[in-house]
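Colleague: one predicted model, sequence on top.
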Amino acid sequence: MNVTKQMIVVMTVIGVLSSVVLAASDMVTKGMIAKNQQKALEAAVFKVLPGAKTYEAIGTETFSAYKGMNEQRQLVGYAFIAEGPGFQGTIRMMVGIDPEFKSLFGMDILEQVETPGLGGNISTEKFKRQFSGLTLAVDGVTSASGYGDVSYISYVKNIAPQKPGEIQAITGATISSKAVVKTLNSSLTQLAKLLAQ
């Protein structure tokens, strides 16, 4: 057998073995990844829905939402994933809201790739704390019966929030702050429409 044929045989064997190893590792890790993703989802839901002990999915294929219940199976609120474009990439949040759709329980950033030290500060506790107990500017359940997004939340720059539904934008990162607000408003509208059905 000449050198060229030997190289072809060796490379073919290496390629086949590599494919088998990759396929086997994918099969082994797929289950673990799914379990870890489920644990992370549960932790995020319970973090933004204080008092919830169980939850059930109520969302659609394109919008993930959950109904949280206490030990007596009474509704304590709703959690939902808000996802939208930021300055650098996708911002993904888990948000909790009370059953009357009047105020947020909290917001947690699940994923973001904003500029470190600027837009990346949307992940800081100082920024996220603004959403705990934040009263919405309008009653979404009745307002969302029309068309278009409703402005539940707005932001102000360089001053303290004065009105219901206002948060303070991060200095030097208005685009990321605006992206969070826009994504939340759009997702709250989707949730309101879902609950009105």
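Modeller: Arrived safely, thanks for sending.

Colleague: from here on, just use CA atoms for contacts and neighbour counts.
Modeller: Fine.

Colleague: just confirm G133 is within a helix.
Modeller: No - under DSSP: H, G, I helix; E, B strand; the rest coil, G133 sits outside any helix and is assigned coil.

Colleague: touching, it and K102? I think so.
Modeller: No - applying C-alpha atoms under 8 Å, one finds G133 not in contact with K102, separated by 9.5 Å.

Colleague: who's more crowded, the two?
Modeller: Neighbour count, other C-alpha atoms under 10 Å: between G133 and K102, K102 has more, with 19 against 16.

Colleague: that one and G84, how far apart?
Modeller: Taken as C-alpha to C-alpha, to the nearest Å, the spacing of K102 relative to G84 amounts to 23 Å.

Colleague: got it, and Q168?
Modeller: Going from Q168 to G84 by C-alpha to C-alpha gives 19 Å.

Colleague: second structure for comparison follows:
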Amino acid sequence: MEKESIGRLVLTLTIIGIISALTLAFVYQWTTPYIKEHQAVAQEKAVFNVLPGAEKFEEVTKNGHTFYEGYNNAGSRVGVAYIATGGGFQGQIELMIGVNLNEEKIYGISILTHSETPGLGARITEDAYKSNFVNKPFGDYTVVKREAAEQTEVEAISGATISSEKVTTIIENAVSTIQSAYGGGM
């Protein structure tokens, strides 16, 4: 009798496991197009957010990287956006950076995804932190734990210096990648 009840238990759990797996697979297949559509909309919004004056953009590939060239209504290129990824304090940080290569400055950044600590490192998404990079000239940046006094200084988030440093490194690497692909100018 005990072998019979163990057999039923194993069979029941197996059936429940199979039904759960099939349900999960179905839900994944059903939601994937919606998730991708949402990501595409968020990405498009980020391009326009980091390229002021852009009315449209084109996706181009150079040196194996995908860039988004923003154009105004007259058809002139106003800047280049790029999705950069790097390690943060808790996990990967993915951001969009927009630059003006003629003036060698950063228009701005938009954090696309991150897994930083809520209330600390997650503050990288706040406008107060992102404003550190608005119209910032290209260069090597120093993260400081006080108000930034120099153009090459970036004010750290209190309690999240590592996240601040990681975002700064991602931005420096992104600028280097963009300059390499575009030959240092537009």
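Modeller: Nice, I can see it. Not measured: the values here are computed from a predicted model.

Colleague: so where in structure 2 does the biggest strand by length in structure 1 end up aligned?
Modeller: If you go by DSSP state E, structure 1 has its longest strand at strand 75-85. Residues 77-87 of structure 2 are matched to strand 75-85 of structure 1 when aligned by TM-score structural alignment.

Colleague: quick one: the matching stretch to structure 1 mean distance?
Modeller: Relative to structure 1, and after both are superposed, stretch 77-87 of structure 2 has an average distance of 1.1 Å to its aligned residues, where the measure is mean C-alpha distance after the TM-score superposition for structure 1.

Colleague: and the contacts of that stretch?
Modeller: Where contact means C-alpha atoms under 8 Å, 6 or more residues apart in numbering, the residues beyond stretch 77-87 of structure 2 that reach it are 47, 50-54, 66-72, 92-101, 166-167, 170-171, 174, 178.

Colleague: can you flag the buried ones in those?
Modeller: In terms of neighbour count (16 or more other C-alpha atoms under 10 Å), the buried residues within the contacts of stretch 77-87 of structure 2 are 47, 50-52, 54, 67-72, 93-101, 166-167, 170-171, 174, 178.

Colleague: so which of those belong to strands?
Modeller: Judged by DSSP E, the subset of these located in strands is 67-71, 93-100.

Colleague: would you mind giving the residues you listed as JSON lines with distance to A122 of structure 2 added?
Modeller: Output for those, formatted as JSON lines (distance: C-alpha to C-alpha, whole Å):
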{"residue": "F67", "distance to A122 of structure 2": "26"}
{"residue": "Y68", "distance to A122 of structure 2": "26"}
{"residue": "E69", "distance to A122 of structure 2": "28"}
{"residue": "G70", "distance to A122 of structure 2": "28"}
{"residue": "Y71", "distance to A122 of structure 2": "31"}
{"residue": "I93", "distance to A122 of structure 2": "10"}
{"residue": "E94", "distance to A122 of structure 2": "12"}
{"residue": "L95", "distance to A122 of structure 2": "13"}
{"residue": "M96", "distance to A122 of structure 2": "16"}
{"residue": "I97", "distance to A122 of structure 2": "18"}
{"residue": "G98", "distance to A122 of structure 2": "21"}
{"residue": "V99", "distance to A122 of structure 2": "23"}
{"residue": "N100", "distance to A122 of structure 2": "27"}
